[in-house]
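Engineer: How does the following fold in three dimensions:
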Amino acid sequence: MDITPGPLLQQITDPKDLKKLSREQLHQVCSELRQYIIDVVSTHGGHFGASLGVVELTVALHYVFNTPYDQLVWDVGHQAYGHKILTGRRDNFYTNRKYKGLSGFPRRAESQYDSFGVGHSSTSISAALGMAMAAKYKGEDRKSVAVIGDGAMTAGLAFEGMNHAGVADADMLIILNDNCMSIDQNVGALKEYLTDITTSRTYNKLKDDIWNALGKLPVGKRFTREMASKLEHSIKGFVSKSSNLFEALNLRYFGPIDGHNITKLVDVLQDLKKIPGPKLLHILTVKGKGYSLAEKDQTKWHAPGLFDKITGEIYKKKFDLPQPPKYQDVFGHTIIELAEKNNKILGVTPAMPSGSSLKFMMDKMPDRAFDVGICEQHAVTLSAGMATQGMKVFCNIYSSFMQRAYDQVVHDVAIQDLPVVFCLDRAGLVGEDGATHHGAYDIAYMRCIPNMIVSAPMNESELRNLMYTAQLDTTVHPFVIRYPRGEGVMPVWKTEMKEIKPGTGRKLKDGERIAILSFGHPGNFAAAAIRELRTEELNPAHYDMRFAKPLDENLLHEVFAKFDKVITVEDGTVQGGFGSAVLEFMAMHHYGAEVKILGMPDHVIEQGTPKELQKECGYDAPAIAAAVREMMNEGQHSVIHKSIL
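Structural biologist: Alright, predicted model coming up:
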C-alpha cells in the first residue's frame, strides 16, 4: 500500500525544513503528521496511542530548539514516531520494528537526532541532566530536554534525577507529559497529586492573571521580577499544593498547559529556552489524540497491531482449529485457581497488569493483586516484605525489566532466602520491541545468586506445575519461573497440577550417540528437529531439563555416561546461561564430550519477528537439526570439549 504524506510533511526531511514554515502552518503540519502515523501504523503495526498524543509537542520541540545540537531525550521512546518522521526517516518509517528496519525506539546508532537510546522507562531525566552537565563543563550553549510521561515519573530513577537536577545548576528542561496513562491506567499517589494540580482552577487562573499583569510592568520599577517570583511562590502555597513537590526539589515549575495547543507550546518553549537552570513544564495531553477509538480505550490501542483505520477493526488471525493460549494468560488464570485454594497467595506487578495478565486476578481478587506502577525495585522489595509475613507472593515482571531490580533480588530476597516467586514474562526473544526488551540475560543473572531456583516450562502444563510447586509450603527458597511472549503449544492446557521437585528434569526420548538437552520453550523446537531427522535415520535423545539451577545431576550423569555428543538449547544468552551450567557440571565431574551450545549469541539482537530472530540466533528447529547433522558427520569420537558460542 502506497502511503503518501501530506503536502507540507512531504517538504520536511529534517527539522531545518520545519523551521522554514510559518507558525500558522504548524497546525497543518500537526494534522498531516498525525494522519501519517495513523496510516503507517494501521498498515504496518507498532505502538499507536503514545505518539498520537505528543504530535503537537514533537513539532513544537523541533521548531523551537536547534536539534540535534540541542539534545532531546524521549523517555521510553514509543512516543517518538513523530520525532523519527521529522528527522529524516519518513520515507522508510514503514520498516519501523521490522527485521533489519528502523528500531521501534530512539537509537543512537540510527540517527544523530536520537541523542540517547531508550526502551525502558524513567531514564530521560538522568540522561538529559548528564548531557546538560557535560555541556556546562565544556562551555557549550547546548540545551537539554527530557520528555517524560506521568507514568514513567513514578519510578525511583526519575526522582533521583530530579533530586540531582535541582542542585546541579545545569540548563535543562523536563517536560512532564501528563495523560494519566502508561500502558494501563496509572496508579499511586503521584497520579492523585498531578490530578490535584490540573483541577486547581483557582490557582491556575490566578497564576495566569498575575503573570499577564507582570508582563506589562517595565523592568526596573519597584515591583521587580524577583519580587514577582516570590509573590507567585507564596500564592502557590496559599491557593493549593500544586507545584510544591517540584519546586521543593529546586525545579522551576510551569504549567499545566494544553499539550495540543501548538501555538501555546511554541510560545512557552521559546520563553523557557531563555530561562537558565533546571525547570519543569507540565503539559496535559490525551493518549491517542485524533483517533477517537484510541482516545476511548487507551490500553487496547497502545499497540493494537494491524487495523482498518476507517472502521477501527483490529485484524486477528483466523484459525480453523483451537489455538494454544498465551503463556501470560495461562499464568493469569492459574494464579487465580491457586489463590482460591491458598489464601497466602498474593500477586504483584509493576505497571503491567494487562501485559502480564495479572489483571484477571486484580479484577476478581482486588485485595490480593497489586499494580505498583513503574517501580520494579519497589515491586521486588514489597514482595520480600510480604514474604516475611508468610505470604506466597507471585511477583510478575518482564524479564528485561527485572534487570532494573537486580540489587533488590540479591539483597532483599536471596540473601534473606525469602520464598518470593519471580514470574519472568517475555523471557527470550520478544520480537519487534527489539534489543531493549529481549529477555536475554535472566538465566545467567539469576543462576549465579545463592538460594535461587531457576526454572522454565516447556509448555503450558509445565508452567502450571511449576506455579503449583512454587506456592507449596515445602518450597522455601526464591523461585524463578521464566516463560516467553506469545502462544504455547497446548490448545487443551488446563491440566491437573502436580508438584515438580526442584532440580528434576525428564527424559522425553531415548536415543543414540547424541543427546539434546533443552531448557524451557525451545524444547519444542528440539522436538520438531528430532521429527525432521527421523527420515535421515538420526536418532538424538531428548531431555527437558526444566531447571537451570539446581541442575538434575542424576540426569546429567546419565547423559554424559552414555553420550559423547551433546547439544544444549536455550532462549537466553549463551554466556553464563544454561549451557554454561552444563559445561560446569561436565568439568567438575571430569566428563569429556563434544558440546555445542545453542542460544542467543554474545552480541545485541535487534528487532524482528520471533521466528526471524530465532533463525538468526541459530536455535530454531532447522538450526538444531543442522547442529545434529554437523556433529554426527564430523566423525569425531575422541573425548573433547568443544563449546560453540
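Engineer: going forward, measure contacts between C-alpha atoms and count neighbours the same way
Structural biologist: Noted.
Engineer: list the contacts for H260?
Structural biologist: Residues in contact with H260, defined by CA atoms under 8 Å, 6 or more residues apart in numbering, are 54-57, 284-285.
Engineer: And S51, which helix or strand is it part of?
Structural biologist: Per DSSP states H and E: S51 is located in helix 49-52.
Engineer: so what secondary structure elements neighbour the helix or strand that that helix is followed by?
Structural biologist: Sequence-wise, the next helix or strand downstream of helix 49-52 (DSSP H and E) is helix 55-64. Here helix 55-64 touches helix 15-19, helix 26-44, helix 81-84, helix 262-273, going by 3 or more CA pairs under 8 Å, 6 or more residues apart in numbering; DSSP states H and E.
Engineer: buried ones in helix 55-64?
Structural biologist: 55-64 (16 or more other CA atoms under 10 Å).
Engineer: Kindly report the same for stretch 623-636.
Structural biologist: In stretch 623-636, counting by 16+ other CA under 10 Å, buried: 623-628, 631.
Engineer: same thing with stretch 427-443?
Structural biologist: 427-443.
Engineer: what does stretch 364-383 give?
Structural biologist: Here stretch 364-383 shows 365, 368-383 as buried, counting by 16+ other CA under 10 Å.
Engineer: repeat for stretch 339-347
Structural biologist: 339, 344-347.
Engineer: same thing with stretch 207-226?
Structural biologist: Buried residues in stretch 207-226 (16+ other CA under 10 Å): 207, 214, 225.
Engineer: which SS state does the residue lying closest to the second one once chain neighbours are set aside fall under?
Structural biologist: Taking CA to CA, 6 or more residues apart in numbering as the measure, L214 lies nearest to A228, with 7.3 Å between them; neighbours along the chain are not counted. Three states are possible here, and by DSSP: H, G, I helix; E, B strand; the rest coil the one that applies to A228 is helix.
Engineer: Go ahead and confirm A228 touches N212.
Structural biologist: No: between A228 and N212 there is no contact under CA atoms under 8 Å: 11.5 Å.
Engineer: what element comes up after the helix or strand H164 falls within heading to the C-terminus?
Structural biologist: Using DSSP H and E, the element containing H164 is helix 156-168. Next in sequence after helix 156-168, counting helices and strands by DSSP H and E, comes strand 172-178.
Engineer: quick one, that next one and helix 262-273 angle?
Structural biologist: 150 degrees (axes from the mean of the first three to the mean of the last three CA atoms, to 10 degrees).
Engineer: Please state the offset of strand 172-178 from the chain centre?
Structural biologist: 21 Å (CA atoms, centre = their mean, to the nearest Å).
Engineer: what's near enough to touch L293?
Structural biologist: L293 neighbours (CA under 8 Å, 6+ apart): 301, 312.
Engineer: Could you also give me the structure for this second sequence? I'd like to compare it with the first:
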Amino acid sequence: MTRTIDSLHLPFALRELSDQELETVCAELREELIASVAESGGHFASSLGATEISVALHTVFETPADRLVWDVGHQGYIHKMLTGRRELLSSIRQSGGISGFLKRDESEFDTFGAGHAGTSISAAVGMALALKKTSPDRHAVAIIVDGSLTAGMAFEALNHAGALKLNNLTILLNDNEMSISPNVGALSWLFSRTVTGETSTAVRKQFKEWHRRGYIPEVVYKAIDRAEEAAVGYFSPAAMLFESFGFRYIGPVDGHSVSALRQALENAKRQDGPVIVHARTRKGKGFEAAEADPLTWHGVNPFDREKAEFRKASVEAVKAKSYTAVFSETLLEIAKADPRVVGITAAMPTGTGLDLLERELPEQFLDVGICEQHAVTCAAGMACEGLRPVCAIYSTFLQRGFDQVLHDVCIQNLPVVFALDRAGAVGNDGETHQGLFDISFLRAIPNLTIVAPRDEEELRHLLYSSFHYEGPVAIRYPRGTGIGCLTDNSLKSISAGTSEILVQGEGILFIGLGPTVYTCLQVSEKIHQDFGVRPTVLDARFVKPLDEEALRSLITSHDVICTVEDHSLMAGFGSAVLEFGSDHNLFTGKQIIRFGAQDTFTPHSSQKEQYRLHGYDVPGILARLKPLLANFRSLAPSSSITQAA
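Structural biologist: I've put the predicted structure just below:
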C-alpha cells in the first residue's frame, strides 16, 4: 500500500500540501510511530499528542532556518520522523541509535538539546535576539507542554521576553493536561482569531503609528488599549495571564486540527511582538490505551499493540524489587509511624515512588510541580517547623536545586532527607539524565551526610537511619532492580560513618560504594579462583563522613587499593578516599586504582553497556588489574572470609 509520506521530501514538501493532505500525513506518521515504539519502546504518549503540532510547525515555518526549540524532547518523535530520521526510529534510545531527546549533533533541525524541563523559552529568547542581528526575517519558536510551564525558569523567560517585545518569537503551549485556567472555549478562540487576524493586526499597527505621530491623543489610545485588554480577559483568563507578560495570546486552538494550527501560527508570525499560541491536545492521541492512561504510557517498554499490553519481563528480572519500590514502601512504613514525615516530589510521584505515599497518606505528601528549587527550600521551611521532609528527586534533577541545598538547607543544618533516585548510570535516557555527578557537587557542602546502600536491605536500613542523623542527609540509589536480598521486615539503625568488611582478604583491597560492592565481590571471587589470593572487599556505605578508622587500617595492610563507584571519577568517592589517604600519608609504596565513569558525557545505551564503556563492570576491572595479578600468585590463599548476608 502506497503511503503519502513515502513519496515526500520531508519536511519541505509539507508546505505544498493542502490541509486535507496534511491530515493524511499526520495519520500515517501516527500509525508508524505506534508500530515503531511498540517494538523499541520510548516516550510515547507525548509524541502521539504532538503529531499535528509537529506537522503544522514544519509547514508554517521555514525550518531549519526558523528555529524550533522543543522543551524536554518527550514530544519530539514526530519531529524526528519529519527531519530525516524515520528509518532510524527503531534504534531510538539504543546504543549507536538516535537519541530519545533532541540533540544538536544529531540533526540541524534539532536547534537545542534538552532532557530537563522548562528550558525552551529561554533558549528561544536567546535565539530570537541573535536572529534579530543576523537574520531579521527568521523566527524562533519554543514548544512547551503545560507541565513544563510550572518550572520557574519558564516564567523568568516569559517575563524577560515580554519586556523585549520580540516580534520574531512565538511560544506554542501544548496544553495536554488542561491545567491552564479554564476559558470560554470556542468563543475565546473565535475572539483571539479575530484580534490576531490579518486585518485586525494591520489596523492595530496603523493605530499605533497614528498615536506615535500624535494624531490620536494619549488618553484615547490608552482607553482603547484597556478596552481590548478587558475583552481579552473576559473571554480567556489564560489570555489575561500571558498578555500581562507582554505577549499576544492566540487560542485555545484545537491541537489536533492542522488547519486551525496553521491559521493560528500564520497569525502569530504577523504580530509585532511575542506571541503565545495555546493549543489543546490529548496526550496519547490515536492509541486508546494511551489516551485513557497517559501516565502509564508516557515512557514505555515494548508492547503488544493489539492487546495494549506490555511484554512480560523474564522471570529473573521480576524476582527482585526495584530500588524505587523499596524506597517507596520503606518511606510509607516510616511515615505511618511518624506523622512528621512528609514526602516531597517535583512533579514525579510515580517515578520516585511517592505515589504510594500519596495514596495511603495524602496529608503527608506534597507535589510542587517541576520546581526543584522550590521543593528544596519548601522542605527547609518544613524542617524549621519540626517536620521531617524527604525530597525524592532524581539525581540529575537535584542539579537544578544546588544553591537551595547549600544555602537553604545545609548552612542551617536542617534535617532534610534527599532521596536521590536514578543515581549512577541510568541507561537509555542518555547524557541529560545521568546520575553521575551528585557526589561531586554535594561532597563539598559542610553538614551534609552522603550515603549509598549496596542493596535493597541496606537501603531500608540507611533510609531509616537517615532520620536519626544530625542535619541533612543525601541517600543515593540506582535505577532498576536490586539483587533480591530482602529477607525480613526489620529496620536497623546504622551509625553514621561506618563501613562493613564483607570479605577479609589480603594484598588487594576493593572499596565499593553502593551496588558496585557486588561487582567487587564478583571480582574478588574471580581473582581467588584464578590467582589463589582473595582480595578484601569493603562496603564503604558512606561518602561523607568516611569510615576513617577502617580505611586507615585497611589501606595500611594492603598493597593495591581499588575504589569502585557508579559515579564520575572527577571529585567522586574515589577522590574522597585519595584525599583522605594523601592527607594522612597512607599511600607510600601503595598502588591506587580508581574505577568509575570517565570525564565524558555518557550517551544512551543500556546500563550494562555504560558500565562496560567506563570499565567498571567485572570484565573491565579484571582487565585493568591483569598486569598486577601475577605478583599475587605466590601469596597463600589463607584469607579469612566473611561473605555478605
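Engineer: tm score of chain vs chain?
Structural biologist: For this chain pair, the superposition-based TM-score is 0.91 by TM-score structural alignment, normalised by the length of structure 1; 619 aligned residues with a CA RMSD of 2.5 Å.
Engineer: Just the buried residues of stretch 364-383 of structure 1: which are in helices?
Structural biologist: Mapping the buried residues of stretch 364-383 of structure 1 onto helices (DSSP state H) picks out 376-383.
Engineer: Quick one: end-to-end length of stretch 33-47 of structure 2, please.
Structural biologist: Length of stretch 33-47 of structure 2, first residue to last, CA to CA, to the nearest Å: 9 Å.
Engineer: same question, stretch 350-361 of structure 2
Structural biologist: End to end - CA to CA - stretch 350-361 of structure 2 spans 15 Å.
Engineer: Where does that stretch end up in structure 1?
Structural biologist: Under TM-score structural alignment, stretch 350-361 of structure 2 corresponds to residues 354-365 of structure 1.
Engineer: outside of that stretch, which residues touch it?
Structural biologist: By CA under 8 Å, 6+ apart, the list of residues contacting stretch 354-365 of structure 1 reads 184, 328-329, 331-333, 335-336, 347-349, 352-353, 368-370, 396-398, 425.
Engineer: Flag every buried residue along it.
Structural biologist: Those would be 354-362, 365, for stretch 354-365 of structure 1 by 16+ other CA under 10 Å.
Engineer: now swap in stretch 389-407 of structure 1 and tell me
Structural biologist: 391-403, 405-406.
Engineer: That stretch maps to which residues in structure 2?
Structural biologist: Using TM-score structural alignment, stretch 389-407 of structure 1 corresponds to residues 385-403 of structure 2.
Engineer: who's in contact with that stretch?
Structural biologist: By CA under 8 Å, 6+ apart, stretch 385-403 of structure 2 touches 116, 340-346, 348, 352, 354, 372-373, 375-376, 379-380, 382-383, 415-423, 432-438, 441, 467, 476.
Engineer: One more: stretch 213-223 of structure 1?
Structural biologist: Here stretch 213-223 of structure 1 has contacts from 225, 228, using CA under 8 Å, 6+ apart.
Engineer: For A548 of structure 1, which of the helices and strands packed on helix 55-64 of structure 1 is the nearest?
Structural biologist: Evaluated over these, closeness to A548 of structure 1 peaks at helix 26-44, with 38.1 Å, by CA to CA.
Engineer: quick check: the top strand by length along structure 2 aligns to which part of structure 1?
Structural biologist: Secondary structure of structure 2 per DSSP state E: the longest strand is strand 558-568. Aligned by TM-score structural alignment, strand 558-568 of structure 2 falls on residues 563-573 of structure 1.
Engineer: And stretch 17-33 of structure 2, by the same measure?
Structural biologist: Against structure 1, stretch 17-33 of structure 2 falls on residues 21-37 (TM-score structural alignment).
Engineer: what's the answer for stretch 497-513 of structure 2, then?
Structural biologist: Under TM-score structural alignment, the match for stretch 497-513 of structure 2 is residues 503-519.
Engineer: which residues are contacting the one helix or strand A526 of structure 1 maps to?
Structural biologist: Secondary structure assignment for A526 of structure 1, by DSSP H and E: helix 523-533. With CA under 8 Å, 6+ apart as the test, helix 523-533 of structure 1 has contacts from 458, 516, 518, 539-540, 542, 544, 569, 619-622, 624-625.
Engineer: rerun at 7 Å
Structural biologist: 458, 540, 544, 620-622, 624-625 (CA atoms under 7 Å, 6 or more residues apart in numbering).
Engineer: Those residues into CSV, with extra columns for distance to D141 of structure 1 and secondary structure?
Structural biologist: Formatted as CSV, the contacts of helix 523-533 of structure 1 follow (distance: CA to CA, whole Å; DSSP: H, G, I helix; E, B strand; the rest coil):
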residue, distance to D141 of structure 1, secondary structure
M458, 56, coil
P540, 65, coil
D544, 59, strand
D620, 51, coil
A621, 55, helix
P622, 55, helix
I624, 55, helix
A625, 59, helix
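Engineer: Take those and write them to a markdown table, including distance to F563 of structure 1.
Structural biologist: Formatted as a markdown table, those follow (distance: CA to CA, whole Å):
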| residue | distance to F563 of structure 1 |
| --- | --- |
| M458 | 23 |
| P540 | 10 |
| D544 | 16 |
| D620 | 23 |
| A621 | 21 |
| P622 | 22 |
| I624 | 17 |
| A625 | 17 |
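Engineer: Give the equivalent position in structure 2 for G305 of structure 1.
Structural biologist: Per TM-score structural alignment, G305 of structure 1 is aligned with N301.
Engineer: residue contacts, that match?
Structural biologist: 41-42, 310.
Engineer: repeat that with 10 Å
Structural biologist: 37-44, 310-313 (CA atoms under 10 Å, 6 or more residues apart in numbering).
Engineer: How about G149 of structure 1?
Structural biologist: 50, 74-76, 79, 121-122, 175-182, 282-283, 285.
Engineer: Skip the chain neighbours and tell me the closest residue to it.
Structural biologist: Nearest residue to G149 of structure 1, sequence neighbours excluded (CA to CA, 6+ apart): N177, at 4.6 Å.
Engineer: ok so K341 of structure 1 is a helix residue?
Structural biologist: No: counting by three-state DSSP, K341 of structure 1 is not part of a helix but coil.
Engineer: Which position in structure 2 pairs with it?
Structural biologist: Taking TM-score structural alignment for the superposition, K341 of structure 1 sits opposite A337 in structure 2.
Engineer: Distance of that match relative to F247 of structure 2?
Structural biologist: Between A337 of structure 2 and F247 of structure 2 the computed distance is 50 Å (CA to CA).
Engineer: before we move on, what about G41 of structure 2?
Structural biologist: In terms of CA to CA, G41 of structure 2 sits 38 Å off from F247 of structure 2.
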